[in-house]
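Engineer: Sequence and predicted structure, then a few things I'm wondering about:
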Amino acid sequence: MEYDVAIIGAGVSGASTAWQLSRYNVKTALVERWADVGFGVSKANSGIIHGGFHHPVTSLKAKLEILGNLEFEKLQYELGFPFERNGIVVVAFSEEEMAVVRKLYAQGVANGVRNLEMCGRDRLLELEPKLNPEVVGGFFCPNGGTIEPYRYVFSLVEGARRNGVELYTGFEVSAAENDGDCWRITAADGRTIRARYAVNAAGLFADRVSALFGGETFTIHPRKGEEYLLDRNSPARPRRVIFPVPTAHSKGVLVIPTAEGTTMIGPTADPCENKLDTSTCADNMQRILSLVRHMVNGVSPRDLITSFAGLRPVLDSEDFYIARSEKAPRFIQVAGIQSPGLTASPAIGVYVKDLLKQAGLTLVEKEQIQYELAPRHEARHETPEALDRLHKTDPAWTHIVCRCEKVSEAEIVEAIRKGHTTLDGIKFYTRAGMGRCQGGFCSAKIMKILSRETGTPMEELTKKGGNSRLLGGRLGTLPVESQKEETL
């Protein structure tokens, strides 16, 4: 188990770094504390490709955001994940807000963002008819867009693994020892790997990992963002991503037409002490609904189908911290990757690769890289004729398990065979359970398929790994009396 590089954390930053390193003759390990990749900060991402106007270009996050933004068409072509460059509108509802909008526009121009357009009321309503007609003005950033964040991470990791990167899930780093020219990295369950170089992309736990390696001392401050999802039939779904005027610590509550057809509203931006607290509350839901109704028409609580929360890993500087450690040898820090970390992630991968080279890692490009150019088959996107052809190769293609999102048994089996063996992993890979009923009708069917394909007893299946078992007790242990009553 000896590697040239060990990347700790398989979110957008770690996965992007793994994809970059997979292009070289470098033996790389990607380790993740959770049961599947992207299960940390990245899974609750808003899925926005930001435009590069919110932060001054003097910050590292702005530089990498702008560079990363330019890479997504290429990455989508190489790896095949849902992505749409549908543009961003920033809207103001008063002359006071317009003053902030003008500053944002000027900052975007100074950052080199192309094709920004200042807009009056009529032009904004033309660009986005769902806007409240009381809008005063704003600007349009056509290079913004939306992406499905978990599919993006899965695609990066699949691409990296196809090109030689080895993945370890459930690997929570508990110790690190430098024995001269190599790091000995130990997981909480006792597994050990050795690597000459280590990359700390551990998200909310990057401060703890840095301490384990004897690196710099810093503190990650969790900042909770609650999001609410509207049914794909909601009349509030806009064409563009809609931004309000930002606050001191947040880009504000947004309206996001997700890359797969639903509408997301949020997030909040509240300090949080517990790095595992992903609870939501009714007060924040009402606050978000009120703010969103002020921006767009057609928002109804009847269309809410679920809520969730994510935690941003924030440093005191509010900027990214990506650098070679000055305390720990052959150790790269990738910390404080909050918004716009998803947008910046392709550039983060390149940046970290270059830092490793500066630290002494020899990088020789491979003669050939394996790409997956053909898009995945998905029942909801296939024509009846195409489904008929797929059915002839495998009847599971026309056995629809998730009716809300039209996900077939064949897609669920594909997800399992690619290593997604929790209910959440299958949901994020296929969208089964993401629709109106939120898995109310399909979860039991998915569990049966998962048990059949993996040989795992139903009572040992989990929602997201660890202790998140889906069933209590064991099946088949009902008292005899209860069995008789059930039969009658």
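Structural biologist: Okay, I see it.
Engineer: Please count neighbours and contacts with C-alpha atoms only from this point.
Structural biologist: OK.
Engineer: Run through the helices of the stretch 51-200 of the chain in chain order.
Structural biologist: 60-69, 72-79, 95-110, 121-127, 149-162 (DSSP state H, counting those that start in this stretch).
Engineer: right, so of those, which gets closest to Leu373?
Structural biologist: Set against Leu373 and scored by Cα to Cα, the helices of the stretch 51-200 of the chain come closest in helix 72-79, at 5.6 Å.
Engineer: I'd like to know which of the helices of the stretch 51-200 of the chain is closest to Asp4.
Structural biologist: Closest among the helices of the stretch 51-200 of the chain, once you apply Cα to Cα, is helix 149-162, at 15.0 Å.
Engineer: Direction-wise, compare the closest one with helix 72-79 and give the angle.
Structural biologist: Interaxial angle of helix 149-162 relative to helix 72-79 (axes from the mean of the first three to the mean of the last three Cα atoms, to 10 degrees): 50 degrees.
Engineer: and for helix 149-162, what are the contacting residues?
Structural biologist: For helix 149-162, contacts defined as Cα atoms under 8 Å, 6 or more residues apart in numbering pick out 10-12, 15-16, 18-22, 37-38, 42-43, 45-47, 79-82, 167, 342, 370-372, 428-429.
Engineer: among those, which ones are buried?
Structural biologist: Among the contacts of helix 149-162, those buried by neighbour count (16 or more other Cα atoms under 10 Å) are 10-12, 15-16, 18-22, 37-38, 42-43, 45-47, 79-82, 167, 342, 428-429.
Engineer: From these, which land in helices?
Structural biologist: Using DSSP state H, the subset of the buried ones among the contacts of helix 149-162 located in helices is Val12, Ala15, Ser16, Ala18, Trp19, Gln20, Leu21, Leu79, Leu342, Phe428, Tyr429.
Engineer: now, which of those residues sits nearest Glu148?
Structural biologist: For these, the nearest to Glu148 is Phe428 (9.2 Å; Cα to Cα).
Engineer: and the closest one, what is it in contact with?
Structural biologist: Tyr150, Arg151.
Engineer: State the distance from it to Ser279.
Structural biologist: 19 Å (Cα to Cα, to the nearest Å).
Engineer: now swap in Val350 and tell me
Structural biologist: With Cα to Cα as the criterion, Val350 and Ser279 are 35 Å apart.
Engineer: Below is an additional structure, to be compared with the one above:
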Amino acid sequence: MFDVTIIGTGVIGCAVARELSRYKLNTCVVEKNVDLANGTTKANSAIVHAGFDAKPETLKGKLNAKGNTMFDKLSEELDFPFKRNGSFVLCFDEKDMDGLRELKKKGEENGVPDLQILDGNEARKMEPNLSDEVVAALYAPTGGIVCPYEMTIALAENASTNGVEFRFETEVKGIEKSGEKYILKTNKGDIETKLVINAAGLFSDEINNMVSERKIHIAPRKGEYCLFDKVVGDMVSKTIFQLPTKLGKGVLVTPTVDGNLLVGPNAVDLEDKTDLTTTREGIDDIVSRAALSVKQIPMRQVITSFSGLRAHCTENDFIIGEPKDAKNFINATGIESPGLSSAPAVAEMIRDMVVAKLNPDKNADFNPIRKGIPKFREMNNEERKQLIAKDARYGKMVCRCETVTEGEIVNAIKRPLGATTLDGVKKRTRAGMGRCQSGFCSTKIVEILSRELGIARTDVTKFGGESNLLVGKDKESI
């Protein structure tokens, strides 16, 4: 029997797992997908919000600014990319200045440091490509950008090396209470546990509703994005938001931590929790609204569009803690924006709840350090030579757009909780994320996955399940 079982391997589930690995707890994480970070964590704005947007009395307001301050240490310990690039909230009409001042006031109440209101000319000195329509901007220097799936993978790998067990393709179908324990009914058998943490993202309402009469409803909210080539990645240096008005919340324009430019999202409420389609209308909408912020959107440099689903809770705040009628069942649900920014603080909050309940000893062997995959693209020539001398596979280029080598791909497969799919390799190495969108490298990656996993090429999938890339007979097995 496990002490703690966490449902879900998004950023919240993996951050909690890492925090619990600081203690002598028999902890398990279950995930219905084949890999980490396959839900909301995979496709979002990748913004570490400063913390000025949420109401101070809410969990969002209390946890965002605190979580923001934790990213520097986390990224150093776990070796994932993070940058404090700062953010602007743009105002386009003097009549809306009260809204900008209200945001600043909320941010100060939430503990956000160094907020400033700049006039349009001051803002354009810092960001020359801002629209001439900008009359003022709220500047938050502590805003940042991160790679959400690299961060989540880093958290999970560190939790795994510190003793947490991960079980993939394990879907919770039901939960029963038996005395002082819970029994999770899964497609791979029963799991007995003293305590459950519900971090199931879009499906966290369904998990909660299996055990509690206090029903929760999660409404999937789709956001569409355009991703631009790195040649225009420096069009802005900060994350550019728009001041919400009666006409809507606006969209953002931001550099990514990997050097691209990102525009979006819109917000479309859905019922289907699997709908990740993009639409011409949606893309046209975000591009036209982004044009309010910057002088020219370089549409010829779009390399892909995508959408993500936010776990919008009808209560409009995070729900963290026990339902009154479900002792030792801890919810982490409704974690939409600023959920990524708040994740480290959410994890500490839940860790403290678990420690208070189970009173475990500390794990004296806990190691907070995790080293990521060496990034060939970021090395100088001397460093590359040294790496190739140790492992010749780092001298074989696979993804030319992102400068990813065979050595990096093999590392991604062989490391803790390693990649087993094409998307798994992509999330860990960026192979296939460049301007050709895996047009050249996918066949080679399939070959490497087949070889390293000892499976036929026809059994290699894009993201698990029935997403096989090849059909028919593999001539090498005939």
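Structural biologist: Nice, thanks for sending it over. These numbers were taken from a predicted model, which means no experiment stands behind them.
Engineer: ok, back up a step: ok, Val350 and Ser279 of the first structure, which is more surrounded?
Structural biologist: Val350 (18 against 12; other Cα atoms under 10 Å).
Engineer: Tell me which residue of the second structure lines up with the more buried one.
Structural biologist: Counting by TM-score structural alignment, Val350 of the first structure corresponds to Glu348 in the second structure.
Engineer: quick one: contacts for the nearest residue to that match once chain neighbours are set aside?
Structural biologist: The shortest distance from Glu348 of the second structure to any non-neighbouring residue, by Cα to Cα, 6 or more residues apart in numbering, is to Glu19 (6.7 Å). By Cα under 8 Å, 6+ apart, the contact set of Glu19 of the second structure is Ala159, Ala347, Glu348, Arg351.
Engineer: got the ones in helices among the buried ones among the contacts of helix 149-162 of the first structure as JSON lines, with distance to Glu460 of the first structure columns?
Structural biologist: Shown next, in JSON lines, are those (distance: Cα to Cα, whole Å):
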{"residue": "Val12", "distance to Glu460 of the first structure": "29"}
{"residue": "Ala15", "distance to Glu460 of the first structure": "29"}
{"residue": "Ser16", "distance to Glu460 of the first structure": "32"}
{"residue": "Ala18", "distance to Glu460 of the first structure": "31"}
{"residue": "Trp19", "distance to Glu460 of the first structure": "33"}
{"residue": "Gln20", "distance to Glu460 of the first structure": "36"}
{"residue": "Leu21", "distance to Glu460 of the first structure": "36"}
{"residue": "Leu79", "distance to Glu460 of the first structure": "33"}
{"residue": "Leu342", "distance to Glu460 of the first structure": "33"}
{"residue": "Phe428", "distance to Glu460 of the first structure": "20"}
{"residue": "Tyr429", "distance to Glu460 of the first structure": "21"}
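Engineer: in these, which two residues are the furthest apart from each other?
Structural biologist: Leu21 and Phe428 (25.0 Å).
Engineer: on that earlier part again, helix, strand, or coil at the match of Val350 of the first structure?
Structural biologist: helix (DSSP: H, G, I helix; E, B strand; the rest coil).
Engineer: can you check Thr268 of the first structure too?
Structural biologist: coil.
Engineer: Which residue, neighbours along the chain excluded, lies closest to the alignment partner in the second structure of it?
Structural biologist: Applying TM-score structural alignment, one finds that Thr268 of the first structure aligns to Asn266 in the second structure. Excluding its sequence neighbours, the residue lying closest to Asn266 of the second structure (Cα to Cα, 6+ apart) is Gly223, at 4.9 Å.
Engineer: State the number of residues packed around Asp272 of the second structure.
Structural biologist: So Asp272 of the second structure, with other Cα under 10 Å, has 12 neighbours.
Engineer: That one belongs to a helix?
Structural biologist: No - counting by three-state DSSP, Asp272 of the second structure falls outside a helix, being coil.
Engineer: Excluding covalently adjacent residues, which one is nearest to it?
Structural biologist: Asp272 of the second structure sits nearest to Pro220 (Cα to Cα, 6+ apart), 7.1 Å away.
Engineer: What residue in the first structure is paired with that neighbour?
Structural biologist: That one, Pro220 of the second structure, aligns with Pro222 by TM-score structural alignment.
Engineer: and that match, what helix or strand is that in?
Structural biologist: strand 221-230 (DSSP states H and E).
Engineer: how far apart are that strand and its match in the second structure?
Structural biologist: Here strand 221-230 of the first structure, set against the second structure after superposition, deviates by a mean of 0.7 Å using mean Cα distance after the TM-score superposition for the first structure.
Engineer: Report all helices and strands that the helix or strand following that strand contacts.
Structural biologist: Next along the chain after strand 221-230 of the first structure, taking DSSP H and E as the criterion, comes strand 241-243. The helices and strands touching strand 241-243 of the first structure, judged by 3 or more Cα pairs under 8 Å, 6 or more residues apart in numbering; DSSP states H and E, are strand 88-92, strand 254-257.
Engineer: average gap between strand 241-243 of the first structure and the second structure?
Structural biologist: Averaged out, strand 241-243 of the first structure is 0.4 Å away (mean Cα distance after the TM-score superposition for the first structure).
Engineer: Excluding chain neighbours, what is closest to the aligned partner of Thr398 of the first structure in the second structure?
Structural biologist: Using TM-score structural alignment, the equivalent of Thr398 of the first structure in the second structure is Gly395. Among residues not flanking Gly395 of the second structure along the chain, Ile388 sits closest, at 5.6 Å (Cα to Cα, 6+ apart).
Engineer: now swap in Pro344 of the second structure and tell me
Structural biologist: Gly67 (5.3 Å).
Engineer: again, but for Asn45 of the first structure
Structural biologist: With Cα to Cα, 6+ apart, the residue lying closest to Asn45 of the first structure is Pro149, at 6.5 Å.
Engineer: Just give me the neighbour total for the one you found.
Structural biologist: Neighbour tally, Pro149 of the first structure, other Cα under 10 Å: 25.
Engineer: Tell me, how many residues neighbour the residue nearest to Gly395 of the second structure?
Structural biologist: 16.
Engineer: compared with the first structure, how much does the helix or strand where it lies deviate?
Structural biologist: Element membership for Ile388 of the second structure (DSSP H and E) is helix 381-390. In the superposition with the first structure, the average deviation recorded for helix 381-390 of the second structure is 0.8 Å (mean Cα distance after the TM-score superposition for the first structure).
Engineer: List the buried residues in that helix.
Structural biologist: In helix 381-390 of the second structure, counting by 16+ other Cα under 10 Å, buried: Arg384, Leu387, Ile388.
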